[in-house]
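Undergrad: no sequence on this one, just coordinates:
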């Protein structure tokens, strides 16, 4: 067990210190006395090395462990790989995942769905893994960077002899005979090191020296951690409402559709499509007789709700804010909101009709109604008659008991039930069933259903100009990603940290002179050949010829 100990130099070290924070003397007696010193974090104490840790310390120790961090990263990578075996649910449009994976991929697909892997990247456990990795990055960095900063910012020039002789690059020998004084030789050595871009510190009497360069590279890994923390935080921020959206929404021609999770509405004013001619198509496509789209676009208008946005009982007040034609790879963009052209479908659908109410016997036209298939009004006025809406069936059908029902909310077979009041009718009004499409009138025998009222009044359109039909449905991929700038910032900071750590090395050279006996030690985190070459160059310029191979300490060699 590591005990709190006081070094022979008089410095009181923290519990867990391996090398004295002042003179560098090893504080542990072990079997590696002839091995080079372990200089990781300069031997300083860390919180994760506390004796008798409490609950909070145990949690800290778990997240400060690099081994645990590696395990969490491996588990996350495996989970990410599993999530790409089959397509994720978010890549599909209008499908039932509970049956799709089984029908398409068989038993393995069903197991894939039941395990929740079909929505891996939105699952709580995957987000938890990312959060744990981010926490580990924060704790690992704090556990190491603060003690390391304290050690590097308070370095002593004179180091213990054992500290110097147990460095991987070391030299011991007498000063050159030609050297006049210790101080003069040290000054000459300092000048040689400065030419190699070292920052040199010496004691006043010239008996000790510390040369250092590229200290900033020691902070590279921690800057990399900061970038990764920002990156992961930005990814997690996507779960904040309004920060991220990636949905596929259908926009029939002529309809205004609310964009989920926003105050925006988008209208598909017109969808246009251009097909390749037979001359432009290859022989294979001509043989198949397929129509191949050449270009297709959505003429879109973006609105922003300014009033009654959250009141479903009132019509929202919309203000046009942007207008743009959307084609493949050229999305609509407005203040971080983007709408990509994803797909289209030929699906003729009735949007609105403007039928005229007529007197069947005299041919008199009382007025025209403007009936929306999306939100019909509660009542309509046509001359002396009032038509109050009693029921609306977007896709009219009859159940097993012969009662009217709707099969969906899409106006595929629209039917309206009005209560008509006016001259010549009963006081309480009479029921009138109206089918806007002529084919539905015939199929469901509109005149037979309306009985005697059908002989008096007729509700029909005069021309096709009074009918609004959506020929195509445009499918748009709607995206909002407010976290993306933070993701790029995190990635950039991470790259800066990687460059700092890879292309520069923190190099330090210590030396001391005792009775004209020179002892030198040098350390770097990598590229030992480079620092050894610099030491040899410095010694040669001060009159000491040395074989570079003899400078490197190798295990039990003395």
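TA: Yep, it's here. The structure presented is a predicted model; accordingly, all values stated were derived computationally and were not measured.

Undergrad: only C-alpha atoms for contact and neighbour calcs from this point on.
TA: Noted.

Undergrad: now the most centrally placed residue in the chain: which helix or strand?
TA: With distances taken as Cα atoms, centre = their mean, residue 235 lies nearest the centre of the chain, 3.5 Å away. Here residue 235, judged by DSSP states H and E, is contained in helix 220-237.

Undergrad: give the buried residues for the helix or strand just after that helix.
TA: For helix 220-237, the following helix or strand on the C-terminal side (DSSP H and E) is strand 244-252. For strand 244-252, the neighbour count (16 or more other Cα atoms under 10 Å) marks 244-245, 247-252 as buried.

Undergrad: where exactly do the strands run in the stretch 151-300 of the chain?
TA: Using DSSP state E, counting those that start in this stretch, the strands found in the stretch 151-300 of the chain span residues 169-174, 199-202, 208-213, 244-252, 256-258, 264-275, 293-307.

Undergrad: of all the ones you listed, which one is nearest residue 405?
TA: Among those, strand 244-252 comes nearest to residue 405, with 23.6 Å by Cα to Cα.

Undergrad: residues in contact with that closest one: which ones?
TA: For strand 244-252, contacts defined as Cα atoms under 8 Å, 6 or more residues apart in numbering pick out 90, 93, 238, 257, 267-268, 342, 349, 470-483.

Undergrad: kindly write the ChimeraX command that selects the buried subset of the residues you listed.
TA: Here is the ChimeraX command that selects only those of the contacts of strand 244-252 that count as buried (16+ other Cα under 10 Å):
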select :238,257,267,268,342,349,470,471,472,473,474,475,476,477,478,479,480,481,482,483
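
Undergrad: in helices, which of the contacts of strand 244-252 fall?
TA: Among the contacts of strand 244-252, none falls in helices (DSSP state H).

Undergrad: residue 345: what's its closest spatial neighbour, skipping adjacent residues?
TA: Setting aside the residues directly before and after it, residue 345 is nearest to residue 473 in space (Cα to Cα, 6 or more residues apart in numbering), at 5.1 Å.

Undergrad: next up, a structure to set beside the first:
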């Protein structure tokens, strides 16, 4: 027992031995599986729980009494960081630890396995073939004939005196290394995206120019990706409706402009067809009514903002109040549900007075109200994620590596001693196919000789 304790102390006191022990722990397959499961669980949590919402949202949907599952309340969500799972320090730490485990496993297991597969040795004695899972002793056969058969089957052949070694499918040993590298690249891309990317939302009226300001989430190194010397001008926003009045598609005509208003790029976007410029993507996600242009009698045309009203979930309504007297003592209310043009006018007592469309005149409160135009606003989701190309590269390599891993690594040995011909082989997968191939080669050699 004393000797064992002494050895254990020496392992941990010797830095070299201690480092090797740490590498062994990190490279353990069981640790990698546990980390992968934990990451998967929290990734699913980030999908189920809404990310990046406001405090009132979580207080309303995840109350303390009754708490979801008896413990999951808004306080727990905010304390742990489940409202922004993918950017929390502990989630990033799990990714880094998992990546470290993959790197350690690659260098301690996969590279040595590849090196071992690339090395070969010849079998010079009969008893060596008896250790193989598949072997045969023939009374006929010759190395030159067998060599030709192996060549036709795609084997790489090595020959020494009366011994022969052949292999194929070495790519199957490279596949797992590619898979590990792909996973590491994917993790790296995810971390870069979280650390350098940002997410923002803007509601912009037609004709307005804006720069990205309303940032919802951003990484600590995202400042270089947030546009500073250019902005977006919303030239026009419009909606296509179906014959029954439902929204079919909404569009935004966008121009990328510099600080002097010069157009740098232009695109009409809609859902699933965003604008991309200098690594920043603008998605069409929402819409609203921003304002209405009206005229009272022969007054100048003025623009009044319209606000979205609370309908308790019964659809969307925007409204504004239009004064009909210079001292603002009287006015009317104007309501609209969409941009199709029909607006409802309510008098000063709150009663429905009439419906009006853009271009129509309406006499009310002793004045003539002229509604000139109803202006929409576009809801844009803005995102920059520099890690996406890296993640896509990782996924591409992952698929390639998985396909490569399914290639069987087959090895065959042969030895000719007098009138005796020994043959044997093994493979790491597709055992039945390999056995059939061996039998075919033996049969071909016997027929030839």
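TA: That came through, no problem. Here the structure is a predicted model, which means the values were calculated and not measured.

Undergrad: work out the TM-score between the chains.
TA: TM-score for the superposed chains, counting by TM-score structural alignment, normalised by the length of structure 2: 0.67, backed by 360 aligned residues with a Cα RMSD of 4.1 Å.

Undergrad: circling back to that earlier point, out of the strands of the stretch 151-300 of structure 1, nearest to residue 440 of structure 1?
TA: Closest to residue 440 of structure 1 of the strands of the stretch 151-300 of structure 1, according to Cα to Cα: strand 244-252, at 21.3 Å.

Undergrad: tell me which element the nearest residue to residue 345 of structure 2 once chain neighbours are set aside falls in.
TA: Leaving aside its sequence neighbours, residue 345 of structure 2 sits nearest to residue 334 (Cα to Cα, 6+ apart; 4.8 Å). Residue 334 of structure 2 is part of strand 331-336, with elements assigned from DSSP H and E.

Undergrad: can you pull the buried residues of that strand?
TA: For strand 331-336 of structure 2, by 16+ other Cα under 10 Å, it's 331-336.

Undergrad: so in structure 1, which helix runs the longest?
TA: Per DSSP H, structure 1 has its longest helix at helix 124-153.

Undergrad: that one vs helix 220-237, what angle?
TA: Helix 124-153 of structure 1 runs at 150 degrees relative to helix 220-237, counting by axes from the mean of the first three to the mean of the last three Cα atoms, to 10 degrees.

Undergrad: what comes up buried for helix 124-153 of structure 1?
TA: Of the residues in helix 124-153 of structure 1, 126-127, 129-145, 147-148, 151 count as buried by neighbour count, 16+ other Cα under 10 Å.

Undergrad: for that helix, packing partners?
TA: Judged by 3 or more Cα pairs under 8 Å, 6 or more residues apart in numbering; DSSP states H and E, helix 124-153 of structure 1 is in contact with helix 55-64, helix 66-82, helix 220-237.

Undergrad: any idea which strand is longest in structure 1?
TA: In structure 1, ranked by residue count with DSSP state E as the criterion, the top strand is strand 337-353.

Undergrad: next structured bit after that one?
TA: Using DSSP H and E, the first helix or strand after strand 337-353 of structure 1 is strand 356-359.

Undergrad: that next one: how far from the chain's middle?
TA: 59 Å (Cα atoms, centre = their mean, to the nearest Å).

Undergrad: elements contacting that strand?
TA: If you count contacts as 3+ Cα pairs under 8 Å, 6+ apart, strand 356-359 of structure 1 packs onto strand 365-368, strand 457-460.

Undergrad: what would these look like in JSON lines with distance to residue 185 of structure 1 and mean neighbour count?
TA: Formatted as JSON lines, those follow (distance: least, Cα to Cα, whole Å; neighbours: other Cα atoms under 10 Å):
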{"stretch": "strand 365-368", "distance to residue 185 of structure 1": "109", "mean neighbour count": "17"}
{"stretch": "strand 457-460", "distance to residue 185 of structure 1": "111", "mean neighbour count": "20"}
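
Undergrad: so what touches the longest strand of structure 1?
TA: 248, 252, 254-255, 297-298, 326-333, 369-374, 411-412, 436, 461, 466-481.

Undergrad: next: stretch 138-155 of structure 2.
TA: Contacts of stretch 138-155 of structure 2 (Cα under 8 Å, 6+ apart): 156-157, 162-164, 166-168, 414-416, 419-423, 441, 444-446, 448-449.

Undergrad: now do that stretch: distance to the chain's middle.
TA: Mean-position distance between stretch 138-155 of structure 2 and its chain equals 50 Å (Cα atoms, centre = their mean).

Undergrad: list the buried residues in that stretch.
TA: Buried, per 16+ other Cα under 10 Å, within stretch 138-155 of structure 2: 140-143, 146-147, 149-150, 155.

Undergrad: can you put those in CSV and add distance to residue 177 of structure 2?
TA: Below are the buried residues of stretch 138-155 of structure 2 laid out as CSV (distance: Cα to Cα, whole Å):
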residue, distance to residue 177 of structure 2
140, 41
141, 39
142, 38
143, 35
146, 33
147, 31
149, 31
150, 27
155, 22
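
Undergrad: so which of the residues you listed are in helices?
TA: 143, 146-147, 149-150.

Undergrad: follow-up on the earlier one: now do the strand holding residue 334 of structure 2: which elements does it pack against?
TA: Partner elements for strand 331-336 of structure 2 (3+ Cα pairs under 8 Å, 6+ apart): strand 318-323, strand 343-346.

Undergrad: out of these, the one nearest residue 3 of structure 2 is which?
TA: With Cα to Cα as the measure, strand 318-323 is the member of those nearest residue 3 of structure 2 (83.1 Å).

Undergrad: kindly calculate the angle that that closest one makes with strand 331-336.
TA: Using the same axes, to 10 degrees, strand 318-323 of structure 2 lies at 160 degrees relative to strand 331-336.

Undergrad: mind giving me the packing neighbours of strand 318-323 of structure 2?
TA: strand 302-305, strand 307-308, strand 331-336.

Undergrad: at 10 Å instead, please
TA: With contacts taken as 3 or more Cα pairs under 10 Å, 6 or more residues apart in numbering; DSSP states H and E, strand 318-323 of structure 2 sits against strand 280-296, strand 302-305, strand 307-308, strand 331-336, strand 343-346.

Undergrad: in that strand, what's buried?
TA: Under the neighbour-count criterion of 16+ other Cα under 10 Å, strand 318-323 of structure 2 has 318-322 buried.
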